[in-house]
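S.K.: No letters, just coordinates:
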């Protein structure tokens, strides 16, 4: 993906999304291609492919936490602003590519 990549009318800047994810410790539990504590982001993209309405739901799960979605391990809430969470979620749904 490039900074000009678009999903659902939203420009995605992969470098910015990765920076936000790093600042909020998302990579402590998620890998791009491999499951860590939580699912790999490429698996998230595959599961929700073709469902643009899911972005709002995923932003809420990032901010508020969730349980039972990907197994028994709950995802804790993350103190991340809505715009930043949306940026990361859009990047994930676009395949979480670095470039």
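M.R.: Nice, I can see it. Keep in mind that what you see is a predicted model, and the values were worked out from it rather than measured. Numbers count the residues shown, from 1 in each chain.
S.K.: Please make it C-alpha for all contacts and neighbour counts, starting now.
M.R.: OK.
S.K.: in the chain, which spans are helices?
M.R.: Using DSSP state H, the helices assigned to the chain run over residues 14-23, 41-47, 54-64, 82-93.
S.K.: With distance to residue 71 and mean neighbour count added, can I get these in TSV?
M.R.: Below are the helices of the chain laid out as TSV (distance: least, Cα to Cα, whole Å; neighbours: other Cα atoms under 10 Å):
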stretch	distance to residue 71	mean neighbour count
helix 14-23	22	17
helix 41-47	13	18
helix 54-64	14	17
helix 82-93	19	22
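S.K.: Those helices: which one's closest to residue 70?
M.R.: helix 41-47 (9.4 Å; Cα to Cα).
S.K.: Below is structure B, check it against A:
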């Protein structure tokens, strides 16, 4: 019984950051244009992770795109700048997105 409780606690603690970062994405209105696994206005976060995952500097590059906006990478619809997102939050979001492979 004790092993089951420990295993459950470890599993919950390991998944907590993923939920916390999705909550951050929701609180910063990222989910208005993106979804974890399907294209909405912008690409699915999993598609972003596939495209940029493993590239050196990908998290920093994505954090800049989150804060300053972007255009032409995923088609004609530009991503506006997210001025309400701090640099620390943008890095957290970028790392979360890249973890979604």
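M.R.: Right, received. Where do you want to start? What you see is a predicted model; the values in this text were computed from it and never measured.
S.K.: before we move on, back to that, between the helices of the first structure, which one is closest to residue 30 of the first structure.
M.R.: Of the helices of the first structure, nearest to residue 30 of the first structure by Cα to Cα is helix 41-47, at 6.7 Å.
S.K.: Quick check: the closest one compared with the second structure, mean distance?
M.R.: Mean deviation of helix 41-47 of the first structure relative to the second structure after superposition (mean Cα distance after the TM-score superposition for the first structure): 0.4 Å.
S.K.: For the most centrally placed residue in the first structure, list the residues it contacts.
M.R.: Closest residue to the average C-alpha location of the first structure: residue 89 at 3.5 Å, with Cα atoms, centre = their mean. Residues in contact with residue 89 of the first structure (Cα atoms under 8 Å, 6 or more residues apart in numbering) are 55, 58, 59.
S.K.: Might one say that residue 65 of the first structure is in contact with residue 73?
M.R.: No. Judged on Cα atoms under 8 Å, residue 65 of the first structure makes no contact with residue 73 at a distance of 11.0 Å.
S.K.: re the thing from before, what residue in the second structure is paired with the residue nearest to the centre of the first structure?
M.R.: Using TM-score structural alignment, the equivalent of residue 89 of the first structure in the second structure is residue 94.
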